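Chemist: sequence first, then the predicted structure:
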Amino acid sequence: MRHPTEHPPRRAVRAVLRSPVAAALAVAVVLAGAGTAAANDWVPIFRTERIEPVGVGAADLVALPDLSAYGDVVVTGGDGPREVPDAAAAKARTGLDVPVVRTLPRGVAGEPVHQVVGEMTATFTFSADRAGKAAAEAGQPLPPPPPGLDGQRVRLVAGPGVAGIWSQPAGVPALVVGRAVAPRALSSGVPYASVRDYLLTLPGLPDEAAALLRAFGPERDTLPLPVPAGRFTTSRASVHGVPATVIATRDRTLAAVVWVDGGVVTAVAGALDAAEVLAVARDLR
C-alpha cells in the first residue's frame, strides 16, 4: 500500500519502474556502458543522447515480473509538478530555459500555465535472495546471477523539468511544451555485458525487450521509449539539426515530437497531428 503522503511524481515513477517492459528496459538502460567500477563508488555510466522508440504489444505489458520482486526500489525527490507564476519563475526554480512558442497552432489560444518538477532519483538494488524467491513462486528456477550482481546498485537521475501547458475548455491540454534534464545513470560497479547476458536468461522476457538488450552497448547512449505498437506510429524527423522522434496516434488525434540536445530533452505534444507538432517544435525559440 502506498503511503498517503507520497508525492504523485514518485508514485508515477514507481509505477513506471514496476511496469513490465519498463522494468527490464530500466535495468538495461541504467547499466548500459558500465565497465567494472570500484565497489561502492558511484560511477557515471549513462547519459541520454538520443531516444529510440520501442514498439510493445499488449502481451508485453503483462509478460515481465515486478522489478521490486528482484530487489529494492527507492525513489526520492521529484517535488511537483507545481504551478509557478511565469516562465521567469520556472527558470529560477530549475535553471532551464523555458521554450517559447512563437506561433500557436490551430485551436490553441491564450497564455500557457507554467509548471515545474524537481530532480528525481530512483535507486534499484538487486537481491539474489529476493529474485530467487520470486522465481520459485513462479514455479521456475532463477539462473545463478553473475559474480558481483547481488547487492549491485544502479541509480537513475532525471530532471528537473519545466512545461508550458495550454488547456482546452474541457481542461484537457491542447498543447504541452516541456523541457527537462535528460535521464543519466550511475552504477556501484558491474560489467554491463554480464548483466545483459543474465537478464536475457530470465523467464518471460518478451522478444522485443530481448532484442533491445542485445543491441545495447557502451557506445550507445540511447534511452528506449516504449510505444504501444497497435495504437501509435513512430517516425524520424529533424528539429534544429538534431534527430527527433515523432509519435502519433493512428487516428491522428494526438501527436508528439521529442529530441535530446546537450543532455536536455525537449518535447512538444498535443491534440494535433504530426505535422503540427513538428511545426511548433521547429519554430520554438
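Modeler: Looks like it arrived, so ask away.
Chemist: please count neighbours and contacts with C-alpha atoms only from this point.
Modeler: Will do.
Chemist: and the spatially most central residue of the chain, which of the three is it?
Modeler: Against the mean C-alpha coordinate of the chain, by C-alpha atoms, centre = their mean, the closest residue is residue 225 at 6.7 Å. Recorded secondary structure, residue 225: strand (DSSP: H, G, I helix; E, B strand; the rest coil).
Chemist: again, but for residue 209
Modeler: Looking at residue 209 with three-state DSSP, the answer is helix.
Chemist: I'd say it and residue 24 touch.
Modeler: Yes: if you go by C-alpha atoms under 8 Å, residue 209 and residue 24 touch, sitting 7.2 Å apart.
Chemist: picking that back up, distance of the residue lying closest to the residue nearest to the centre of the chain once chain neighbours are set aside from residue 245?
Modeler: Across the structure, with C-alpha to C-alpha, 6 or more residues apart in numbering as the measure, the residue nearest residue 225 apart from its sequence neighbours is residue 53 (4.5 Å). Noted for residue 53: a distance of 8 Å to residue 245, by C-alpha to C-alpha, to the nearest Å.
Chemist: would you map the strands across the stretch 101-250 of the chain?
Modeler: Per DSSP state E, counting those that start in this stretch, the stretch 101-250 of the chain has strands spanning 113-117, 120-126, 153-158, 161-167, 173-181, 184-187, 222-228, 232-239, 242-249. These are given in chain order.
Chemist: got a list of contacts for the third one?
Modeler: I take that to be strand 153-158. Strand 153-158 has contacts (C-alpha atoms under 8 Å, 6 or more residues apart in numbering) with 27, 30-31, 119-126, 180-189.
Chemist: give me the buried entries from the residues you listed.
Modeler: Restricting those to buried positions leaves 27, 30-31, 119-126, 180-189, with burial counted as 16 or more other C-alpha atoms under 10 Å.
Chemist: so residue 117 makes contact with residue 82?
Modeler: Yes: distance between residue 117 and residue 82: 6.6 Å, which falls inside the contact criterion (C-alpha under 8 Å).
Chemist: of these two, who's got more company?
Modeler: residue 117 (22 against 12; other C-alpha atoms under 10 Å).
Chemist: now for the residue nearest to residue 225, how many residues are close by?
Modeler: 20.
Chemist: what does the one 5 residues further on give?
Modeler: Residue 58 sits with 10 neighbouring residues when counted by other C-alpha under 10 Å.
Chemist: from residue 56, how far out is the nearest residue to it once chain neighbours are set aside?
Modeler: Nearest in space to residue 58, with sequence neighbours left out and distances taken as C-alpha to C-alpha, 6+ apart, is residue 228 at 7.4 Å. The spacing between residue 228 and residue 56, counted by C-alpha to C-alpha, is 5 Å.
Chemist: before we go on, here's another structure to hold up against the first:
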Amino acid sequence: MNTTTRTCPDIGAWRAWLDHEDHPSSMAEHLQACPGCQRLVADLRDDAASVGHTLSVLAPTRLPSAAEVAVARERLETGRRPAAAAQPPTHTLEPIPMSVARISTPWRIAASGLAAALVLSLIIAFTPEGGAAAASFLAQFRSQQVTAVEVTPQSQAEIYRTLNALGNLGTIKTPGSDGKEVRPEAAARGAAEQARTVSLAEAGQEVGFSLKTPDQATLPAGFDATPKVRVMPPYQIRFTFDRNKARGYFQSTGHPEVNLPDRFDGATLVVSIPAAALLEYQNGSSKDALIVGQAGELVVDVEGGKVGLPEMRDFLLSMPGLPPLVVSQLKQIQNWNEVLPIPVPVDQVHWQSTTINGNQGLLLNDNSNVGSAAIWHAGGHLYGLAGSLKASDLMRVANTLR
C-alpha cells in the first residue's frame, strides 16, 4: 500500500530535489519522516543509476589530458583567428598568451591543476600530525615548503568533483563576485584572465618583493634575454559551511550517514592566493618559452563557527569522493601547517625532491623528456620555472636566480 498522501511532494518535486534545484528546506525533514517518500526517492535513484549505466557505454574510454585539451583549444583558436592580433598596450588586461599554452606538460599541469591544488591545500591545512595543533584551531597555514602528491587521471577527476561539491555544503564567494556563489576554479581562471603586462620594477611592487632574474648566460640558445613581464592580482576564496544545505545535499546524494555537526554552521575557510609575477623568455625562431614565476605564500585561515582544528580535519578527510590514496599521502605529510601539496599526474610526469638554488624543492620532467618544471620555496616566497627544455638545462637556469 502506498502511504504517500496529498501532503507529500509530488514526483516532479522529488526529481528537482535530487537534481539540487531550489526547494524548501522542509523537504529533507519530510523525507526522514515519510516511508512512502523514502521509497519513491529510492526508486528515482535506482532509475537514475540504471539510465546512467546505460549511457555510460557512450562515454569515451578515457578523458583527455590537460595537455591534449590545451592543444585542442589552441587549434580551435587558430582556426577562428583571421589574422594575428596586435599586441595590446602596456598595463591593459590580457589573457595568458598561446606561447604559454604551448609550453611543456608540467607547466600546463601547474596551471590546469590549480583548483585541485587549492582543495588539497585546504585539506592539508587541517591535517595535524599528533596533538600539537589542537591547542588553537585558528592556527594559520602558510605555504613555506612544497611536496608532491601523486595523482592519477581518475583521482584528479575525483578531486575536482569533491572541490565542486563544496558549494553544496555552504557558500563559496570571492571579492568582486557581487555576493554570488562561484566555483574555486572559476576564481582562479578569473585572476589569470586579469594578467597585465608591466615592467619588472612594477611587478615587484605588485607582488611585494624584488623579483629575481636568471643569469642571461644560462638561457637556452636563441632565447631573448629581456623577458616579457606579467602580473596576476591576488584573490581570495571564502567558503562558509551551511548545516542545513549540507544535510540536504548528503541526503539527496545517498549519503545520509555523513553529518555536518552544528558546530560547523557558519565557520568560514579563507584561502588567500597571493599576487604572482610571470617572466616569459621567448625564442624568436620558435614557439618555445621559458617561464619564471614568483609569488608570496598561500595562506589559509578559519573564521567564525565553533569547530576545532581536529574536527575540521576529520570532516574534510571523510568527504565522500575524495580518493583514499590521496588522503593517505596527505596524512603522511609532516609539518602540515607549512607544506603546500603539489598534485603530480604520475602517468604524465616524473618527479623528484631535490635542492634548487640552495632550497628544497620539486623537479618535474614530462615523459617526452623535452619539457620540465621546478617549484621551490625560499625566503617567504614561492618560485617556479617551466619550459621546453631538459631538466638539467632548467636546473642550470634556476640555480642562477638572483
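Modeler: Thanks, I have it. No experiment lies behind these values; they were computed from the predicted model shown.
Chemist: TM value for the aligned chains?
Modeler: Comparing the two superposed chains by TM-score structural alignment, normalised by the length of the first structure, the resulting TM-score equals 0.82, with 267 aligned residues with a C-alpha RMSD of 2.8 Å.
Chemist: follow-up on the earlier one: which residues touch the residue nearest to the centre of the first structure?
Modeler: The neighbours of residue 225 of the first structure, taking C-alpha under 8 Å, 6+ apart as the test, are 51, 52, 53, 54.
Chemist: for residue 29 of the first structure, which non-adjacent residue is closest in space?
Modeler: According to C-alpha to C-alpha, 6+ apart, the nearest residue to residue 29 of the first structure is residue 223 (6.6 Å).
Chemist: the one you found -> the second structure?
Modeler: Structural correspondence for residue 223 of the first structure with respect to the second structure (TM-score structural alignment): residue 340.
Chemist: these two touch, right, its match and residue 122?
Modeler: No: using C-alpha under 8 Å, residue 340 of the second structure is not in contact with residue 122; the gap is 9.6 Å.
Chemist: okay, strands next: where are they in the stretch 51-200 of the second structure?
Modeler: Counting by DSSP E, counting those that start in this stretch, one finds strands in the stretch 51-200 of the second structure at the ranges 141-142, 145-151, 170-173, 196-198.
Chemist: report the angle between the longest one and strand 339-345.
Modeler: What that stands for is strand 145-151 of the second structure. With axes from the mean of the first three to the mean of the last three C-alpha atoms, to 10 degrees as the criterion, the two stretches strand 145-151 of the second structure and strand 339-345 enclose an angle of 30 degrees.
Chemist: hang on, the earlier thing: closest one to residue 391 of the second structure among the strands of the stretch 51-200 of the second structure?
Modeler: strand 145-151 (16.9 Å; C-alpha to C-alpha).
Chemist: so that closest one corresponds to what in the first structure?
Modeler: Taking TM-score structural alignment as the measure, the first structure aligns residues 50-56 with strand 145-151 of the second structure.
Chemist: cool, and stretch 237-255 of the second structure?
Modeler: Residues 122-140 of the first structure are where stretch 237-255 of the second structure lands when matched by TM-score structural alignment.
Chemist: got the contact list for that stretch?
Modeler: Around stretch 122-140 of the first structure, the neighbours that count as contacts under C-alpha under 8 Å, 6+ apart are 69-76, 141-142, 145, 149-157, 203.
Chemist: now with 7 Å?
Modeler: The set of residues that contact stretch 122-140 of the first structure without belonging to it, under C-alpha atoms under 7 Å, 6 or more residues apart in numbering, is 69-76, 141-142, 149-157.
Chemist: in it, which residues are buried?
Modeler: Going by 16+ other C-alpha under 10 Å, stretch 122-140 of the first structure has these buried residues: 122, 123, 124, 125, 126, 127, 128, 131, 132, 133, 134, 135.
Chemist: any of the contacts of stretch 122-140 of the first structure buried? List them.
Modeler: The neighbour count (16+ other C-alpha under 10 Å) marks 69-73, 75, 142, 149, 152-157 as buried among the contacts of stretch 122-140 of the first structure.
Chemist: so which of the residues you listed is the closest to residue 7 of the first structure?
Modeler: Using C-alpha to C-alpha, the shortest approach to residue 7 of the first structure within those belongs to residue 75, at 10.3 Å.
Chemist: now which residue in the second structure aligns to the closest one?
Modeler: Taking TM-score structural alignment as the criterion, the aligned counterpart of residue 75 of the first structure in the second structure is residue 174.
Chemist: neighbours of the corresponding residue of the second structure for residue 204 of the first structure, how many?
Modeler: Taking TM-score structural alignment as the criterion, the aligned counterpart of residue 204 of the first structure in the second structure is residue 321. Residue 321 of the second structure is flanked by 16 other residues according to other C-alpha under 10 Å.
Chemist: and for residue 46 of the second structure?
Modeler: Here the count is done by other C-alpha under 10 Å, and residue 46 of the second structure has 12 residues near it.
Chemist: helix or strand for it, which one?
Modeler: Taking DSSP states H and E as the criterion, residue 46 of the second structure maps to helix 35-56.
Chemist: what span of the first structure lines up against that helix?
Modeler: Residues of the first structure matching helix 35-56 of the second structure by TM-score structural alignment do not exist; the stretch lands nowhere.
Chemist: for that helix, what is the distance to the chain centroid?
Modeler: The chain centroid and the centroid of helix 35-56 of the second structure are separated by 32 Å, computed with C-alpha atoms, centre = their mean, to the nearest Å.
Chemist: so which bits of that helix are buried?
Modeler: Across helix 35-56 of the second structure, burial judged by 16+ other C-alpha under 10 Å covers 36, 37, 40, 41, 44, 45.
Chemist: got those as JSON lines, with distance to residue 79 of the second structure columns?
Modeler: Below are the buried residues of helix 35-56 of the second structure laid out as JSON lines (distance: C-alpha to C-alpha, whole Å):
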{"residue": "36", "distance to residue 79 of the second structure": "56"}
{"residue": "37", "distance to residue 79 of the second structure": "53"}
{"residue": "40", "distance to residue 79 of the second structure": "50"}
{"residue": "41", "distance to residue 79 of the second structure": "48"}
{"residue": "44", "distance to residue 79 of the second structure": "44"}
{"residue": "45", "distance to residue 79 of the second structure": "43"}
